[in-house]
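Enquirer: Need a 3D model of the following:
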Amino acid sequence: MINRATYQAAKIVAPLVEEHFATLLEEASAAGEIDLAPQPPARVIEAIVDAAFWVSLRKEEGHSAKISLAFLPPEQSGNALLFKHNLPLSPNILTKIAPGVERSGVYLGVWHDGYDLYVWGTTLTMPNCCLVVDVSDPALLVIKHRRIHGFGKFTNVAVLKGEQIKLINQKKAEKIGECPGILISLLDLAGPSDHNDYLNVMIQLAVSMRAHGRGGAVLVVPQNTREWEHSVIHPITYHLTPSYKGLANLVRKDRSVASEIYLQAALKKEIEYIGGLTAIDGATVITDEYELLAFGVKTSRAHSNEHIQEILFFEPINDVAAVVIHPAKIGGTRHLSAAQFVFDQKDALALVASQDGHFTVFSWSEKLNIVQAQRIDALLL
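Expert: Alright, predicted model coming up:
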């Protein structure tokens, strides 16, 4: 039916991704979900990934192509832009059209006529659990799907970088210590009653602070406490009085009195505002109710505590084991400071972005009595 891939990683990952989507759609249907995307067979996945990979290595007028391919028929796309004549799914065609569809939220619709895959147009909307293949950078692809419960980042299934395959293991994180809320949402593990991407601003903040490429750290501390101040150097240059409540007020806003579009746009603006502050040297401190307390903060060991000697480090992907190591082995001063802060302030959370794109979440495990460090950059792409 469809030509076989020449990109070897596409052949390897396709049946694994097919299995993931089969389970995902079966569970969604059993839960009574509607507006579900079609099941993508392995041959289709293989062909789409293959085309996306070869496009990623090409340039149009000096710019690398960045596109998103979504597998769905036109009738499931809402108010779509439809081509009069379908285009073949070929690297040449995709490279030519890439400059016009590289903006975030624009997807090239891919479907088949029973024999060949073709591109039928572009769309801004898609059904639940729809397969998407993103071309993020040369030789870097992300296979993901739209999550069921609205606003928020798509759920990553696999990340391909050249011949390297990172298949996201959604259940692995649940078996190791405690799983922080941000990781639960990124892995799409929360049930419908708990899943509220509109309020899950931590993921959006993580994406924002990673995007500026300068590295940064966010320390999340409990509301209405000053205990965290024992683990920072004084005076704090950018200490806010009163705290900045722009993001917090939006999160608390009654959704019945404002449109969803307005709230999403306002949330994005506030998140970008705070995300920009994380580029300043030092950590940004916010409460677990999203009030901004300070930025450019230098952390230090609390006087009553010892130096941290080990952390439990893992990445929620297949074939990668959790290891107990010294925090200095996973990054520089920023990582060591974040690990020490969580070691001292056990009810806090630390989000750390590296300049090289790595992103790590530090949290305290009561069950294992150790600081956990979860590397989640594969989930943020």
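Enquirer: use CA for all of it now, contacts and neighbours both
Expert: Fine.
Enquirer: Please enumerate the strands of the stretch 51-200 of the chain.
Expert: 59-60, 63-64, 68-71, 81-88, 107-112, 117-123, 131-137, 140-145, 155-161, 164-167 (DSSP state E, counting those that start in this stretch).
Enquirer: could those go into CSV alongside distance to T23 and mean neighbour count?
Expert: As requested, the strands of the stretch 51-200 of the chain are exported to CSV (distance: least, CA to CA, whole Å; neighbours: other CA atoms under 10 Å):
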stretch, distance to T23, mean neighbour count
strand 59-60, 37, 14
strand 63-64, 34, 14
strand 68-71, 17, 25
strand 81-88, 30, 13
strand 107-112, 21, 22
strand 117-123, 24, 22
strand 131-137, 13, 23
strand 140-145, 13, 24
strand 155-161, 12, 22
strand 164-167, 15, 17
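Enquirer: Out of these, which gets nearest to A30?
Expert: A30 lies closest to strand 140-145 among the strands of the stretch 51-200 of the chain, at 18.3 Å (CA to CA).
Enquirer: Tell me which other helices or strands the closest one touches.
Expert: Applying 3 or more CA pairs under 8 Å, 6 or more residues apart in numbering; DSSP states H and E, one finds that strand 140-145 contacts helix 42-56, strand 131-137, strand 155-161.
Enquirer: 6 Å - rerun?
Expert: If you count contacts as 3 or more CA pairs under 6 Å, 6 or more residues apart in numbering; DSSP states H and E, strand 140-145 packs onto strand 131-137, strand 155-161.
Enquirer: ok, back up a step: of all the strands of the stretch 51-200 of the chain, which lies closest to E33?
Expert: Across the strands of the stretch 51-200 of the chain, closest to E33 is strand 140-145 (CA to CA), at 15.1 Å.
Enquirer: Between helix 42-56 and that closest one, find me the angle.
Expert: Put simply, strand 140-145 runs at 140 degrees to helix 42-56, going by axes from the mean of the first three to the mean of the last three CA atoms, to 10 degrees.
Enquirer: Could you also give me the structure for this second sequence? I'd like to compare it with the first:
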Amino acid sequence: MTSFKYPRDMIAPLKARWYEWARQESEPPALPSDDKLALLLEVAYHASYTADERRGTQFRAVVCSPDLRETEIDHPLRIDPPRSFTPHEIMRLAPAADAAKVMLTVDARGDVPLIWGFCNGADMQLTVSVMAPGKLSVGRNMRSLVALEDGRIFEEGERLGVFQSVIEALAEATDALWDGVKWPGGSWSPQVNYPAHLHDVLSTIRKLGHGGTVLVIPDRECQSLSWRQLVKIKYQCEDDSVWPLLRKSVFQFDEDSPGRGAMEFQYAEDKARRLLERLPGLTAVDGALLLTDRYRVLGFGVEVLAQTELETIFLPDGTSRSVEAYGTRHRSAFRFCAAYPRGAAFVCSQDGSIKCVRNRDGKVTLYE
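Expert: Reported below is the predicted structural model:
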């Protein structure tokens, strides 16, 4: 007989993961009590089944005090008076916050948790995320530690969500971006900030409604023939203007930089964002968008030529599915990753879902 899991069942694995990950921090933030955690998770879970004008509720909430210092919370916007953290109130407020960028801020210190505003991030605080009915994840910043889906509990590493897939696909470039920068800490994580640009691109493609595919390869292999023979690029480009701008911008956070915080660094980041904003539109052309992990644009209108005898793909829990269960975009992504294991493919469907395809030890694996 199947035994279903519920929000309260997430508490024990969350506490184990939370303090294990916090072990190297000098002052790890304490979690709320078990009863308060259960209340927060159950409210979020029930909110996931609400809808406003047929629009499903999606949100991220960060549990933090409104008394946090400016260095600990990113651009808070306060609501006066605060609202109760209930499924109905979440449903009403969620459309005001793009879940990919903005979080609801929740004060859990009183008897009744209160939504006191919005923010772009809060340093190392507990986050609760809902992206689909019955799908709940908890963690810190954008890192999921424990997830509930289909009545099952997934701990970190067992269920790699889309944003975690983006972080992993860009890990090498993220390390290179911050090489030599002495970051003193703040309201967000370097490991989250850089991949967030790609996640923004994917979220915009989803909002445009036409669907699209983004193929990502390591920048160090941009001249390699190993992937070039697998694709046909209809509109070839060679634009690497984003990387030097982002590389310049991170030095605004270098504690040893004489010009730390200077406007020129912020200008570089703003210009990089504007360049990245043009990428989603390129996926409206038939074919995929091809990027490197340093946001170098190699082309669009890309057709995957790779031919592999691939009959099944795998999910993170080890179960398999027939490739025939998926459409053209997904099957092209499967073939690309099967033939080029170092690549990643992100598929945005017209129904609004975003999926990631990776090659794990020879197994083409799909992450949602």
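Enquirer: thinking again about what came up before, using JSON lines, lay out the strands of the stretch 51-200 of structure 1 together with distance to K268 of structure 1.
Expert: Converted to JSON lines, the strands of the stretch 51-200 of structure 1 look like this (distance: least, CA to CA, whole Å):
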{"stretch": "strand 59-60", "distance to K268 of structure 1": "30"}
{"stretch": "strand 63-64", "distance to K268 of structure 1": "26"}
{"stretch": "strand 68-71", "distance to K268 of structure 1": "21"}
{"stretch": "strand 81-88", "distance to K268 of structure 1": "26"}
{"stretch": "strand 107-112", "distance to K268 of structure 1": "20"}
{"stretch": "strand 117-123", "distance to K268 of structure 1": "21"}
{"stretch": "strand 131-137", "distance to K268 of structure 1": "21"}
{"stretch": "strand 140-145", "distance to K268 of structure 1": "21"}
{"stretch": "strand 155-161", "distance to K268 of structure 1": "19"}
{"stretch": "strand 164-167", "distance to K268 of structure 1": "29"}
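Enquirer: where do the strands sit along the stretch 201-350 of structure 2?
Expert: 212-217, 231-239, 288-292, 297-304, 312-314, 320-322, 344-348.
Enquirer: Make TSV from those and add distance to V201 of structure 2 to it.
Expert: Listed next are the strands of the stretch 201-350 of structure 2 as TSV, based on distance: least, CA to CA, whole Å:
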stretch	distance to V201 of structure 2
strand 212-217	9
strand 231-239	16
strand 288-292	11
strand 297-304	13
strand 312-314	26
strand 320-322	28
strand 344-348	10
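Enquirer: Out of these, the one nearest H88 of structure 2 is which?
Expert: Counting by CA to CA, H88 of structure 2 lies closest to strand 344-348 out of the strands of the stretch 201-350 of structure 2; the figure is 29.0 Å.
Enquirer: Between strand 131-137 and the helix or strand harbouring L16 of structure 1, find me the angle.
Expert: With elements taken from DSSP states H and E, the one containing L16 of structure 1 is helix 8-30. Computed by the same axes, to 10 degrees, the angle separating helix 8-30 of structure 1 from strand 131-137 equals 140 degrees.
Enquirer: Now do the buried residues in helix 8-30 of structure 1.
Expert: Applying a neighbour-count criterion of 16 or more other CA atoms under 10 Å, one finds A9, A10, K11, V13, A14, P15, V17, E18, F21, L25, A28 buried in helix 8-30 of structure 1.
Enquirer: try stretch 225-243 of structure 1
Expert: Across stretch 225-243 of structure 1, burial judged by 16+ other CA under 10 Å covers W228, H230, S231, V232, H239.
Enquirer: residue boundaries of the helices in the stretch 251-381 of structure 1?
Expert: Taking DSSP state H, counting those that start in this stretch, the helices of the stretch 251-381 of structure 1 run over residues 260-277, 333-344, 377-380.
Enquirer: okay, those helices, which one's buried deepest?
Expert: helix 333-344 (a mean of 24; mean count of other CA atoms under 10 Å).
Enquirer: Now that one on structure 2. Mean distance?
Expert: Once fitted to structure 2, helix 333-344 of structure 1 is off its aligned match by 2.7 Å on average (mean CA distance after the TM-score superposition for structure 1).
Enquirer: Of all the strands of the stretch 201-350 of structure 2, which one is nearest G139 of structure 2?
Expert: Here strand 344-348 is closest among the strands of the stretch 201-350 of structure 2 (CA to CA), at 22.8 Å.
Enquirer: That closest one aligns to what range in structure 1?
Expert: The counterpart of strand 344-348 of structure 2 in structure 1, using TM-score structural alignment, spans residues 349-353.
Enquirer: starting at the chain centroid, how far to the matching stretch?
Expert: With CA atoms, centre = their mean, to the nearest Å as the basis, stretch 349-353 of structure 1 stands 14 Å off its chain's centre.
Enquirer: circling back to that earlier point, of all the strands of the stretch 201-350 of structure 2, which one is nearest P87 of structure 2?
Expert: strand 344-348 (28.0 Å).
Enquirer: what's the angle from that closest one to helix 328-339?
Expert: Orientation check (the same axes, to 10 degrees): strand 344-348 of structure 2 against helix 328-339 gives 170 degrees.
Enquirer: Which strands and helices lie in contact with strand 344-348 of structure 2?
Expert: Judged by 3+ CA pairs under 6 Å, 6+ apart, strand 344-348 of structure 2 is in contact with strand 212-217, strand 354-360.
Enquirer: Deepest-packed of these, please.
Expert: strand 212-217 (a mean of 26).
Enquirer: tell me what it is packed against?
Expert: Packed against strand 212-217 of structure 2 by the contact rule (3+ CA pairs under 6 Å, 6+ apart) you find strand 288-292, strand 344-348.
Enquirer: what range in structure 1 matches the first one?
Expert: Yep, that's strand 288-292 of structure 2 we're talking about. Mapping strand 288-292 of structure 2 onto structure 1 (TM-score structural alignment) gives residues 283-287.
Enquirer: and that stretch, how far from structure 2 on average?
Expert: Averaged out, stretch 283-287 of structure 1 is 1.8 Å away (mean CA distance after the TM-score superposition for structure 1).
Enquirer: what residues does that stretch touch?
Expert: Contact partners of stretch 283-287 of structure 1, identified using CA atoms under 6 Å, 6 or more residues apart in numbering, comprise 217-223, 278, 292-297.
Enquirer: about what we covered before: a markdown table for the helices and strands packed on strand 140-145 of structure 1, including distance to L36 of structure 1?
Expert: Compiled in a markdown table, these are given as follows (distance: least, CA to CA, whole Å):
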| stretch | distance to L36 of structure 1 |
| --- | --- |
| strand 131-137 | 11 |
| strand 155-161 | 15 |
